[in-house]
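Asker: sequence and predicted model, in that order:
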Amino acid sequence: MSRTVFDISLSLDGFVTAAPQTAEEPLGPGGMQLHDWLVDRDYLERAVAGLGAVVAGRTTYDHSIPGWGADGPSGGARRPVFVVTHEAPDEATVPDGGVYTFVTDGVESALDQARAVADGRTVTVMGGADLGRQCLAAGLVDEISLHVAPALFGSGTAMFAGLDVGHVQLELLEAVGTPETVHLRYRVVRPVA
């Protein structure tokens, strides 16, 4: 069975974007610092080694498609990406031969489709505080993987603001520090029934 990992980069004060966001700077001023850790190829390769499929939000897709191209966020590995959206984009704007499936009937449907093609490998929910909060609130996440950048944004898109899930116990699985970020990976501890 696939495990579902919510994976996101954020500032030390919990923002996944800085304010103000603009078309030129979708992550806000200095927001690209959140992804400086991607230069650590060894960590990145380890992180995606067992990846079977990705679930992303529409805003993440729209902002990232110029860099991702047809192959998606995992580059040449060409893993399927299920984009949760209210409306699929015009086909002319989607890269030919791309790995993208647009899911208009909710995050649970996107996760079901991703798990079906992941064939027991990891399904990663990435990009988008709103999508991550939806998955966490619905109890659909097995692990949380955070990449904490050494910055305080003060304002922007807060990752966990408004998340009404009560007390959720987490078990630390990994903590790796680098000059660019601290990688934290937690297992969501399910209550014993």
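Answerer: Here it is on my side, so go on. Numbers count the residues shown, from 1 in each chain.
Asker: switch to C-alpha atoms for all contacts and neighbour counts from now on
Answerer: Fine.
Asker: please enumerate the helices of this structure.
Answerer: 41-48, 58-68, 107-118, 129-137 (DSSP state H).
Asker: pretty sure residue 173 sits against residue 186.
Answerer: Yes: when contacts are counted by C-alpha atoms under 8 Å, residue 173 is listed as touching residue 186 (5.2 Å).
Asker: more crowded one of those two?
Answerer: residue 186 (19 against 12; other C-alpha atoms under 10 Å).
Asker: how about the more buried one, what does it touch?
Answerer: When contacts are counted by C-alpha atoms under 8 Å, 6 or more residues apart in numbering, residue 186 touches 143, 144, 145, 170, 171, 172, 173, 174.
Asker: and it, how far from residue 9?
Answerer: Distance check for residue 186 against residue 9: by C-alpha to C-alpha, to the nearest Å, it reads 14 Å.
Asker: my read is that residue 156 contacts residue 13, right?
Answerer: No: Residue 156 is beyond contact range of residue 13, at 10.2 Å (criterion: C-alpha under 8 Å).
Asker: how near is the closest residue to residue 48 other than its chain neighbours to residue 135?
Answerer: Setting aside the residues directly before and after it, residue 48 is nearest to residue 74 in space (C-alpha to C-alpha, 6 or more residues apart in numbering), at 7.5 Å. Residue 74 is 21 Å from residue 135, where distance means C-alpha to C-alpha.
Asker: same thing with residue 113?
Answerer: From residue 113 to residue 135 the distance is 15 Å (C-alpha to C-alpha).
Asker: enumerate every residue touching the spatially most central residue of the chain.
Answerer: Residue closest to the average C-alpha location in the chain (C-alpha atoms, centre = their mean): residue 126, at 1.2 Å. Counting by C-alpha under 8 Å, 6+ apart, residue 126 makes contact with 6, 7, 8, 54, 55, 56, 57, 132.
Asker: can you count the residues close to residue 15?
Answerer: Residues near residue 15, counting by other C-alpha under 10 Å, number 27.
Asker: can you check residue 47 too?
Answerer: 11.
Asker: and here's the other structure:
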Amino acid sequence: MPLTRVHNLSISLDGFATGEPQSAEAPFGHAGERLHEWMFATRFWDASGTAGMDDAFAQRHSHGIGAEIMGANKFGPPGWQDDPDWKGWWGENPPFHSPTFVLTHRPRPSLEMEGGTTFHFLDATPAEALAAALEAAGGQDVRIGGGATVVRDFVAAGLVDLMHLVQVPIVLGRGVRVWDGLEGAENDYDIEAVSSPSGVTHLTFTRKSGSLS
């Protein structure tokens, strides 16, 4: 049975997955790239990177994925809906290589890119978006790509089967938090924590069999 998965979502010690304010010049606000430095050092990101524990976790991001769901703020900075030429942050060949569903209150026609990525723009609930993504995934898993608000909404709806968070030892103080409104969510998951020599902690949440969506 296909799974709904979250991978490589980096959060600060105080639970923020991005800083503020987000802009075209600062996609993660005042956090900059500090939440993702652990990943930039791996072979998953750069062929000259490390092949240790961080890389092993990061590589799981891509295996068995048939479609992705992301929020409007992952696709572009505030106001991208007003730019008909905006095609995302990633150039003509985005890294998703699968149907990718962008949740937005202002849908636009689908956008076919190089490398197998087609962006579909939906104004839909988490359950509706997941149904569309599962159909497009052809029996493979669906990745919830973020940002934090989308991940939070899917967890709250009971739709996430596997979630990999990476706790980075920085304090942001402000931004968008993953855990707001999710009191007790840990009760639905078996949780494993693995500390890496890089200083980050990999947290894996696997939905308990009695709590499957």
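Answerer: Structure's in. What do you need? What you see is a predicted model; the values in this text were computed from it and never measured.
Asker: if we can go back for a sec, turn the helices of the first structure into CSV, columns for distance to residue 99 of the first structure.
Answerer: Compiled in CSV, the helices of the first structure are given as follows (distance: least, C-alpha to C-alpha, whole Å):
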stretch, distance to residue 99 of the first structure
helix 41-48, 16
helix 58-68, 10
helix 107-118, 12
helix 129-137, 20
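Asker: and the strands in the first structure?
Answerer: 4-11, 15-18, 51-57, 81-84, 100-103, 122-126, 143-149, 156-158, 170-177, 182-188 (DSSP state E).
Asker: residues in the second structure matched by the fifth one, start to end?
Answerer: Counting by TM-score structural alignment, strand 100-103 of the first structure pairs with residues 119-122 of the second structure.
Asker: the matching stretch against the first structure, how far on average?
Answerer: Superposing on the first structure places stretch 119-122 of the second structure at an average distance of 1.0 Å from its equivalents, by mean C-alpha distance after the TM-score superposition for the first structure.
Asker: quick one: buried residues of that stretch?
Answerer: For stretch 119-122 of the second structure, a neighbour-count test (16 or more other C-alpha atoms under 10 Å) marks 119, 120, 121, 122 as buried.
Asker: what about the last one, distance to residue 140 of the second structure?
Answerer: To tie it back to what came earlier, the one meant is residue 122 of the second structure. Distance from residue 122 of the second structure to residue 140 of the second structure, by C-alpha to C-alpha: 21 Å.
Asker: OK, contacts around whatever residue of the second structure lines up with residue 45 of the first structure?
Answerer: Using TM-score structural alignment, the equivalent of residue 45 of the first structure in the second structure is residue 59. Taking C-alpha under 8 Å, 6+ apart as the contact definition, residue 59 of the second structure lies against residue 44.
Asker: quick revisit: work out the gap between the match of strand 100-103 of the first structure and the centre of the chain.
Answerer: 16 Å (C-alpha atoms, centre = their mean, to the nearest Å).
Asker: what does that stretch contact?
Answerer: By C-alpha under 8 Å, 6+ apart, the residues outside stretch 119-122 of the second structure that reach it are 99-113, 129.
Asker: what's the farthest-apart pair in those residues?
Answerer: Greatest spatial distance in those: 105 and 113, 21.8 Å, computed using C-alpha to C-alpha.
Asker: which residue lines up with the residue nearest to the centre of the first structure in the second structure?
Answerer: So, by TM-score structural alignment, residue 126 of the first structure is matched to residue 145.
Asker: cool, and residue 59 of the first structure?
Answerer: Under TM-score structural alignment, residue 59 of the first structure pairs with residue 73 in the second structure.
Asker: surely its match and residue 149 touch.
Answerer: No: if you go by C-alpha under 8 Å, residue 73 of the second structure and residue 149 don't touch, sitting 9.2 Å apart.
Asker: which position in the first structure aligns with residue 134 of the second structure?
Answerer: With TM-score structural alignment defining the correspondence, residue 134 of the second structure maps onto residue 115 in the first structure.
Asker: so what's the counterpart of residue 100 of the second structure in the first structure up against?
Answerer: Using TM-score structural alignment, the equivalent of residue 100 of the second structure in the first structure is residue 81. Neighbouring residues of residue 81 of the first structure by C-alpha under 8 Å, 6+ apart: 53, 54, 55, 56, 72, 99, 100, 101, 114.
Asker: number of nearby residues for the last one?
Answerer: With neighbours defined by other C-alpha under 10 Å, the count for residue 114 of the first structure comes to 27.
Asker: and the gap between the closest residue to it other than its chain neighbours and residue 1 of the first structure?
Answerer: Using C-alpha to C-alpha, 6+ apart and skipping the chain neighbours, the partner closest in space to residue 114 of the first structure is residue 53 (5.5 Å). Residue 53 of the first structure sits 13 Å away from residue 1 of the first structure, taking C-alpha to C-alpha as the criterion.
Asker: ok, those two, which is more surrounded?
Answerer: residue 53 (28 against 10).
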